[in-house]
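Visitor: Fold the following for me, if possible:
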Amino acid sequence: MDSKSLYKISYGLYLISASYNGKQNGCISNTITQVSASPAKLTAALSKNNYTTEIIKNSGRFTATVISQAVDMNVIAEFGFKSGREGDKFEKFNPRLDDSGVKYLAEDMCARFSCKVLEAVDVGSHYLFIGQVEEAEILSDIPVMTYEYYHQTKKGTTPANAPSYQPENKKSGYRCTVCGYIEEKDNLPEGYVCPICSNGTDYFEKI
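Guide: Model (predicted):
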């Protein structure tokens, strides 16, 4: 089987957030799908290892925002490559609250959906949450961030917990320990910063 054929499936990029017992968290997902129109229902696939998954299972709710091409890549770095078990991912940003008290980001996002979970399906490494949309709004008219745009234009990488993750071929150079970006150079120049998460050379490791 040619696993690269899976790259031909079209994806977007989304921020999924949830709240339970005063704890707010969120993570990046590329697998949000509308499955019905009346009533409107969405599915979201999240790794069993994600802290956000645990919160959604406990609370029975999630909020999904559609990420735009204009998004600050620090949003991707914070919500895609860090664990909410180690700190508050929202503290660096200006979140809003939906009617159920779940935080979400509105800046440089295209749309927002707040959902009640109807069912959680165990699909192996991930849970597939089926949610009924209870709130929805357009946040901007900025073009949406497709997964192809994220990889080809933003030069982004895929977190290991993502459903579409595939191990990359062996590379040499320096890897960012925050977002996983690899700079294929013998040495990093003075003042170098990661093009994905903007962290400096102190956050890079030789590979």
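
Visitor: Could you use CA atoms for every contact and neighbour count after this?
Guide: Fine.

Visitor: Can you show me the helices along this structure?
Guide: Per DSSP state H, the chain carries helices over the ranges 51-59, 73-81, 147-152.

Visitor: in the shortest one, what's buried?
Guide: Neighbour-count burial for helix 147-152, with 16 or more other CA atoms under 10 Å as criterion, is recorded at 147-150.

Visitor: that older thread, now distance to Lys171 too, for the helices of the chain, in TSV please.
Guide: Formatted as TSV, the helices of the chain follow (distance: least, CA to CA, whole Å):
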stretch	distance to Lys171
helix 51-59	30
helix 73-81	20
helix 147-152	17
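
Visitor: out of the ones you listed, nearest to Ser29?
Guide: The closest of the helices of the chain to Ser29 is helix 73-81. By CA to CA, the value is 8.0 Å.

Visitor: For the closest one, which helices and strands make contact with it?
Guide: Secondary-structure packing of helix 73-81 (3 or more CA pairs under 8 Å, 6 or more residues apart in numbering; DSSP states H and E): strand 23-29.

Visitor: how about the closest residue in space to Tyr11 that isn't next to it in sequence, what does it touch?
Guide: In space, and not counting its chain neighbours, Tyr11 is closest to Tyr147: 5.3 Å by CA to CA, 6 or more residues apart in numbering. Contact analysis of Tyr147 by CA atoms under 8 Å, 6 or more residues apart in numbering lists 10-13, 30.

Visitor: And this one, please, so the two structures can be compared:
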Amino acid sequence: MDANIFRDMSYGVYIVSTMDGERPTGCIANSIMQITSDPATVAISINHDNYTNGCIDANGNFTFSILAEDSDSGLIGKFGFCSGKDVDKFTDVNYEIVQGVPVVKSTCGYVVCEVINKMETASHTVFLGKVLDAQVYDPSSQAMTYAYYHNVIKGKSPKNAPTYLPEEKPQPAKESGSKVKYVCQVCGYVYEGEDPIPEEFKCPVCGMGSDRFTRVEE
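Guide: Next up, the predicted model:
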């Protein structure tokens, strides 16, 4: 089976969030779809290993904020490559509480849902949500697609994402004068600037320093 075909399907990039007791938490998701329009219901797919999964199950509701192409790409690093069990992901994030759950500003907008059913798969829980509220923050913003994230931002899927495919290990660049790039070993971001990569460089997706980048041959 050629799993690359799934990358030709349409995906967005979302921050799914809920409450962990009194503390907001969340994760990046790209598998969300509207099931019906009246009553409005949606389905989201969250990996069993994501801390957010258990919090949604315990809390009984969730929200998803739709990232825009001009949203801070650092949000993807914070919500996609860290665990809410160990990190307060909402520190320094502009958000508000709507119907008891956190929604992230500087996005296209949000949808708040109450869990009405769920289905377990081998690796993910599919939560079915009844829409309680929704709001557009910026009508002019362009929603980020996974293709845009992959091709323009040069990011990779977190390992818990349904679209995750193991990447081949990059080979060190040969001393042949060929074009060189640097790949972040945490999130897969590709740096194609100076060679060598500046020591002070920080990954715009996950925030890692230049020491976490590997020099590779394109």
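
Visitor: on that earlier part again, would you reformat the contacts of Tyr147 of structure 1 as CSV and include neighbour count and distance to Lys4 of structure 1?
Guide: Shown next, in CSV, are these (neighbours: other CA atoms under 10 Å; distance: CA to CA, whole Å):
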residue, neighbour count, distance to Lys4 of structure 1
Ser10, 11, 13
Tyr11, 18, 14
Gly12, 19, 18
Leu13, 23, 19
Asn30, 22, 17
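
Visitor: any idea which of the residues you listed is closest to Gly191 of structure 1?
Guide: Among the contacts of Tyr147 of structure 1, Leu13 lies closest to Gly191 of structure 1 (CA to CA), at 30.0 Å.

Visitor: Now do the same contact list for that closest one.
Guide: Here Leu13 of structure 1 is in contact with 28-31, 66-67, 145-147 (criterion: CA under 8 Å, 6+ apart).

Visitor: now do 7 Å
Guide: 29-30, 66-67, 145-147 (CA atoms under 7 Å, 6 or more residues apart in numbering).

Visitor: Likewise for Gln185 of structure 2?
Guide: Here Gln185 of structure 2 is in contact with 212-214 (CA under 7 Å, 6+ apart).

Visitor: quick one on the thing from earlier: most neighbours, which of the contacts of Leu13 of structure 1?
Guide: Ile67 (28 neighbours; other CA atoms under 10 Å).

Visitor: Look up the closest residue to that residue, ignoring the ones flanking it.
Guide: Among residues not flanking Ile67 of structure 1 along the chain, Met109 sits closest, at 4.7 Å (CA to CA, 6+ apart).

Visitor: Give me the distance between that neighbour and Ser68 of structure 1.
Guide: 5 Å (CA to CA, to the nearest Å).

Visitor: I'd guessed the residue nearest to Ile67 of structure 1 sits against Val66; true?
Guide: Yes: counting by CA atoms under 7 Å, Met109 of structure 1 does reach Val66; the two are 5.7 Å apart.

Visitor: excluding its backbone neighbours, what's nearest Gly173 of structure 1?
Guide: Nearest to Gly173 of structure 1 is Glu184, by CA to CA, 6+ apart, at 4.3 Å.

Visitor: what residues are up against that neighbour?
Guide: 172-174.

Visitor: can you tell me which of those are in strands?
Guide: Tyr174 (DSSP state E).
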